[in-house]
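**Q** For reference, the sequence and a predicted model appear below.
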Amino acid sequence: MAVKSLTVGGVRALAWEGLENHAARFETAAGRLTALSDAALDALDQVHPVSWEGTAARLAREGFIEQRAAGRRSATDLQVAAAAMRHVARTMRAEQSNAVAAVEAALMDGFMVDEAWRVSAPPTKGMPPERAHMLMHHEEQVGAAARSIRAALARSLEMLRDAVPRWTSPVGSPGGHERAPAPPTDGSAKQNREYWDSLTEQQRQQVLEARPGWIGGLDGAPASARHDANVGQIDSERVRLEARRDQLAAELHDNWFGGAFTNADAELWYTERKLADLATIEKLLGKYPEGRLMLLDMRSGERGMAAFAIGNPDTADHVSVTIPGFGTTISRSFAAMVKETEYLQREAEIQLINHGRRGETIASIAWLGYEPPQGTGPGWGDTVVGFTDVTQREHAVKGAARLAAFFDGINTASELGDPHITALGHSYGSYTTALALQDPRPGQPVDDAVFYGSPGVNAGSEKDLGLEEGRAYVMKTDGVWSFIGGDGDAIADLGFFGAFGPDPANADFEHLSTNAATTPDGIDREQSTGHSEYSRMGTNGELRTSAYNMAVIIGGLPDQVVRR
């Protein structure tokens, strides 16, 4: 369907019953596939009793379980596609009604509307002012309706392309053009970059349109391609999550015991949070149209994950990556994190200009590519579990592998070859950052690291982190221990107990000030207190001393820091 050439007659002729019928067929197929997948496993139990043991029994049962899981995944794909079809039919029927109503209103007032949506008046010798005003009004209304339905149709077609299962082959086009191969499995950033570079422009477009999930999180691919792929997944991910939400809600409604004996209630809670995450991401895209969504992952974990860049990491001389800690989620705190990232990027550029380096550029990234410990959850005990998790290694170890690959991807995708990269690890994120710097697989592309509000970094010197001497920095707010009601940093206070290695506040790193100070640029800056103010703006409209310190390090101006 040619969206741009959609005519008035074409809109009138649009019918959505066929799409709804297809949705019903997909839903029926999904139900049958689920039933057949379950029946296959039941049949195994009937033919071979539970008492059947041994290697053959184990392999047979595992095979049937995997087949059932595959069947259920395919059924979910069908349900997602059906939900997308119903959503498109509902949305487009409303758009069609609005467009036709705008045309009919113009016709009722005696004007003419041609197939290209142009409104005109019958030939007359003169037109009264009120009539001319009415003509302008209908021109605006009909034109707006035409633009709206064309845009809605384009979005709908994209949504259907993303939602309808493609189980048959690699990406290709019906015109017989060369198909794009899949990216390497668990490829390094270098291998991923080579894969992207090997594709033709047409193949790249095929992947972005039909397989955006291949590229959105592909470390080493250009930031612009990752952005386009991730933005292209938002609508289909919303449809998928909404379908799953409705399915879980129906299951709980029909279950006498609610979710007491299943995980449905917890999964529903997390699904609703991911929908809220998508809404937050869309607001960020509207607020920062030049930003780059370098990661969008609503499938790998219980919570959504994302990374958002201010500036272009592929062309910037200096790139910073902020890694958050305890309690950070997309819907609750990612927008504030991106805003603070913007502050740091802007301040770093100002400091470069102040020192005669106007031509150098900064890109700053807010990275939430892992699941930090949380203080909230669907269950009554999740708060206790979350506060226990913040003293454990598991979340950091998993996140560190992803972060190390992300650092490597920035370095590999850079058009400059070797950009200056600064890691900013806050709270539990500082421990995750330090483990990523110690990951031997991708090497060490990070030049500077700043740890603030840190409970520990599993290291006592720069050498332990693969950094040059004097290139690791620590900040901790002054104050009485927060555990006894003071204004200190509760999470950083945990460093005293050595759960994650030597206390960073006493380790052999560069120690920077968080106190009120007049910085070398002559600006009076406020102190930081507690755990969350390090990178925030002060009440005087200037970044606090701690954030200023981060900005000059990001800009490669370590001689301008304020030391403790």
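**A** Yes, it's here. Quick caveat, the model's predicted, so the values are computed rather than measured. Numbering: from 1, shown residues only.
**Q** hey, let's count contacts and neighbours off CA atoms from now on
**A** Fine.
**Q** Gly409 touches Ala221, doesn't it?
**A** Yes: if you go by C-alpha atoms under 8 Å, Gly409 and Ala221 touch, sitting 7.2 Å apart.
**Q** overlap in contacts of the two?
**A** With contacts taken as C-alpha atoms under 8 Å, 6 or more residues apart in numbering, the residues that reach both Gly409 and Ala221 are Ala189.
**Q** Regarding the chain, what is its longest helix?
**A** Determined from DSSP state H, the single longest helix within the chain is helix 55-108.
**Q** Now do it: which elements does it pack against?
**A** For helix 55-108, the contact count by 3 or more C-alpha pairs under 8 Å, 6 or more residues apart in numbering; DSSP states H and E identifies helix 8-13, helix 17-47, strand 112-113, helix 129-163, helix 223-254 as packing neighbours.
**Q** Out of these, which one sits most buried?
**A** helix 223-254 (a mean of 20; mean count of other C-alpha atoms under 10 Å).
**Q** tell me the angle that helix makes with helix 55-108.
**A** Orientation of helix 223-254 against helix 55-108 (axes from the mean of the first three to the mean of the last three C-alpha atoms, to 10 degrees) gives an angle of 100 degrees.
**Q** on that earlier part again, for the helices and strands packed on helix 55-108, could you give me CSV that also reports distance to Ala57?
**A** Shown next, in CSV, are these (distance: least, C-alpha to C-alpha, whole Å):
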stretch, distance to Ala57
helix 8-13, 59
helix 17-47, 10
strand 112-113, 72
helix 129-163, 37
helix 223-254, 32
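**Q** and of those, who's closest to Thr185?
**A** Using C-alpha to C-alpha as the measure, helix 223-254 is the one of these that comes nearest Thr185, at 17.2 Å.
**Q** just checking, next helix/strand downstream of the closest one?
**A** The element immediately downstream of helix 223-254 (helix or strand, assigned by DSSP states H and E) is helix 264-287.
**Q** Report the distance from that following helix to the chain centre.
**A** Relative to its parent chain, helix 264-287 has a centroid offset of 10 Å by C-alpha atoms, centre = their mean, to the nearest Å.
**Q** what do you get for stretch 202-211?
**A** Centroid separation for stretch 202-211 versus its chain: 20 Å, with C-alpha atoms, centre = their mean.
**Q** And here is the other one:
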Amino acid sequence: MVTLTQLRDAALGGLDRAVAEWTELASALDGLVGRATTGVGGPLRASRWEGADADAAERGVAARGEQVMVAAQEARCVLTVLDTAADRLRVAQQELWAGLAEAAASGFTVFEDGRVEPADPTRRADGAMNSRRHELERRLATSIRAATEVDAQCAQALGRLHPTGTADWADTAADGACVTALAGLDLATIPKGDPVAAAKWWAGLNPSERAMYLAGYPAVLGAMDGLPTEVRDRANRVALAETKVALVAELAAARAKRDAAGRTDDAKWRFRVTALKERLAAIEGLEATLRSGGDLYLMGFSAKGDGRAIVAIGNPDTAAHTAVYVPGTGSGLANLGDHVRRMRRLVIAGQRYTSPGEISAISWLGYDAPDTLAHALSSSDAESAAPKLKSFLQGVGIAQGIDSQRHITVIGHSYGSVVIGESAKSEGGIYARDIIVAGSPGMHVSKAEDLNLPANHVWVGAADGDSVPALGSGAHSPAVKTERSWRRVTPDDLSFGANRMTTEGAHGHSEYWEGEHPESLDNQAAVVAGRYGETKLLWGSRP
């Protein structure tokens, strides 16, 4: 139990210093994770070393990096406990000091055991004095009791924060929930759905407060548009690891139930096991993608449905030019790596026009894309995705410094162009300077100027043999009356008013980013880099 003397004389500045030191440690550990990826993993990948030993080395680097990530998260848990102790003990101490001062002013002496007696022993105590004395004793006892409770709760919490020999994300997630409850962090205080409010809230937190929210709510922070990219990446990687370990446990339980089930229920559990295995395979594919480059940032993650993820090549917060790519039908977590590779080719092509590091390319799979061409005839997925894309683009601009006027280009492939059209035609448009669409079935507008951008900042590619614009036009291209009849106007139509880029060499619906047929890729790279004069057009007017 905490005594009156201990609470009265406690130098709580030591706890404050400990909080600051643990905050610095967590930050340093975060930096070590990055150094392991770029300083060790990068050269390992660049060496093109292959074979079983190379695979083992890569797994070893990844495992060590994961252990450091766990250590960083545990450090945030420790500082959360220490910060909670410092704050609550300080409140109890100040209440005690106030009670002691009031006792002295009222002519009482307070003893070390908490008793309150008149300072003048010859003074006769009347009923009012005794009542006052008992009131002061209760007040002082309340402060001491509060300090004792805080001391016990924080000691218990610290006792569960112990190092493990492996990266135990289940234990780390439980630790995060424990210290969040102890600290009384309220999820309702975190602004949601407003990138401006999110950025303002984050800017108003001190380093230890930021670390505490990272410890308690990584998935929430990772999904918040308007926060710095490095913060979102750190939070989403923790959320990814915690989600994976939870799915592994769920799969084990489902397998046990499948094995124990009778013939009637066996099929249900077999389907469940298959679904969980597919979801885990998709997550492992995302992990492999993230290990493929030291310049990758995980700006969004969810395992719901087909899975969602947002992966940036390069940090968009510091890039001079940023491309945000929205994939189309059939896109999900399982094939995200293909989209990231497309953006990698775009970044490489853009280096013809810029210095290394000036372009960031983001694969935005932040929506539930249609699974099949039949589903893609509906606009419901685009309508649901549009506000999400709009919020994300605004968040990118805020993180860059929205007054900086840096160059953002949004790129849509196939149904992704429908999502962009639905976003851009809404009130206020989207935060982007240029729009590029490839293989577009329509954008829900008949004129490029209806996308809330100058028409000459809308760029269109349609390769030979790509049947999607024609097939999807009935669902996503408005009908326009001509002198003789009505017809559907897709973005690649002359009357749409956009710049029609050449795609010589590309064929069909999926070769717009192929290195073997670079004309489409080079044109897009020129737009992304703001080198409009380098584009090759079939028609249109360059800015």
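**A** Yes, it's here. In this text, all values refer to a predicted model and were calculated from it rather than measured experimentally.
**Q** Next, the mean deviation of stretch 337-349 of structure 2 compared to structure 1.
**A** Taking mean C-alpha distance after the TM-score superposition for structure 1, the mean distance separating stretch 337-349 of structure 2 from the aligned residues in structure 1 is 1.4 Å.
**Q** Where does that stretch end up in structure 1?
**A** Across structure 1, the stretch matching stretch 337-349 of structure 2 (TM-score structural alignment) is residues 335-347.
**Q** Quick check: buried residues in that stretch?
**A** 335, 337-347 (16 or more other C-alpha atoms under 10 Å).
**Q** Out of those residues, which sit inside helices?
**A** Per DSSP H, these map to helices at 335, 337-347.
**Q** and those as CSV, adding distance to Gly9 of structure 1?
**A** Below are those laid out as CSV (distance: C-alpha to C-alpha, whole Å):
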residue, distance to Gly9 of structure 1
Ala335, 44
Met337, 49
Val338, 46
Lys339, 47
Glu340, 51
Thr341, 50
Glu342, 48
Tyr343, 51
Leu344, 53
Gln345, 51
Arg346, 51
Glu347, 55
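**Q** Nearest to Asn506 of structure 1 among the residues you listed?
**A** The closest of those to Asn506 of structure 1 turns out to be Leu344 (C-alpha to C-alpha; 26.3 Å).
**Q** mind checking how far that closest one is from Val8 of structure 1?
**A** 50 Å (C-alpha to C-alpha, to the nearest Å).
**Q** circling back to that earlier point, of the helices and strands packed on helix 55-108 of structure 1, which is nearest Asn192 of structure 1?
**A** helix 223-254 (12.1 Å).
**Q** Contacts for stretch 57-77 of structure 2 next, please.
**A** By C-alpha under 8 Å, 6+ apart, the residues outside stretch 57-77 of structure 2 that reach it are 22-23, 25-27, 29-30, 32-33, 36-37, 40-41, 44, 161, 163, 166-169, 172, 175-176, 179, 211-212, 214-215, 238, 291.
**Q** To which residue of structure 2 is Pro558 of structure 1 aligned?
**A** Structural alignment (TM-score structural alignment) places Pro558 of structure 1 against Tyr532 in structure 2.
**Q** shouldn't its match be in contact with Ala526?
**A** Yes: the criterion here is C-alpha under 8 Å, and Tyr532 of structure 2 meets it with Ala526 at 6.0 Å.
**Q** Compare those two and say which is more crowded by neighbours.
**A** Neighbour comparison, Tyr532 of structure 2 and Ala526: the larger count goes to Ala526, with 22 against 17 (by other C-alpha atoms under 10 Å).
**Q** Nearest the geometric middle of structure 2, what residue?
**A** Nearest residue to the geometric centre of structure 2 (C-alpha atoms, centre = their mean): Gly222, 2.3 Å.
**Q** could you list every residue that touches the counterpart of that one in structure 1?
**A** For Gly222 of structure 2, the aligned position in structure 1 is Gly216, judged by TM-score structural alignment. Residues near Gly216 of structure 1 by C-alpha under 8 Å, 6+ apart: 225-230, 294-296.
**Q** what helix or strand is Gly216 of structure 1 on?
**A** Gly216 of structure 1 is part of no helix or strand, with elements assigned from DSSP H and E.
**Q** Once you drop chain neighbours, what's closest to it?
**A** Counting by C-alpha to C-alpha, 6 or more residues apart in numbering, Arg226 is the residue found nearest to Gly216 of structure 1 once chain neighbours are left out, at 4.3 Å.
**Q** How about Pro442 of structure 1?
**A** Distance criterion C-alpha to C-alpha, 6+ apart; nearest residue to Pro442 of structure 1, sequence neighbours excluded, is Asp408 at 6.1 Å.
**Q** any idea whether the one you found is helix, strand or coil?
**A** When classified by DSSP: H, G, I helix; E, B strand; the rest coil, Asp408 of structure 1 comes out as helix.
**Q** Aligned to Gly399 of structure 1, what sits in structure 2?
**A** Under the alignment (TM-score structural alignment), Gly399 of structure 1 pairs with Ala385 in structure 2.
**Q** Now for the nearest residue to Phe334 of structure 1 once chain neighbours are set aside: which residues touch it?
**A** Nearest residue to Phe334 of structure 1, sequence neighbours excluded (C-alpha to C-alpha, 6+ apart): Thr328, at 7.1 Å. Going by C-alpha under 8 Å, 6+ apart, Thr328 of structure 1 touches 334, 372, 374.
**Q** No more questions from me, cheers.
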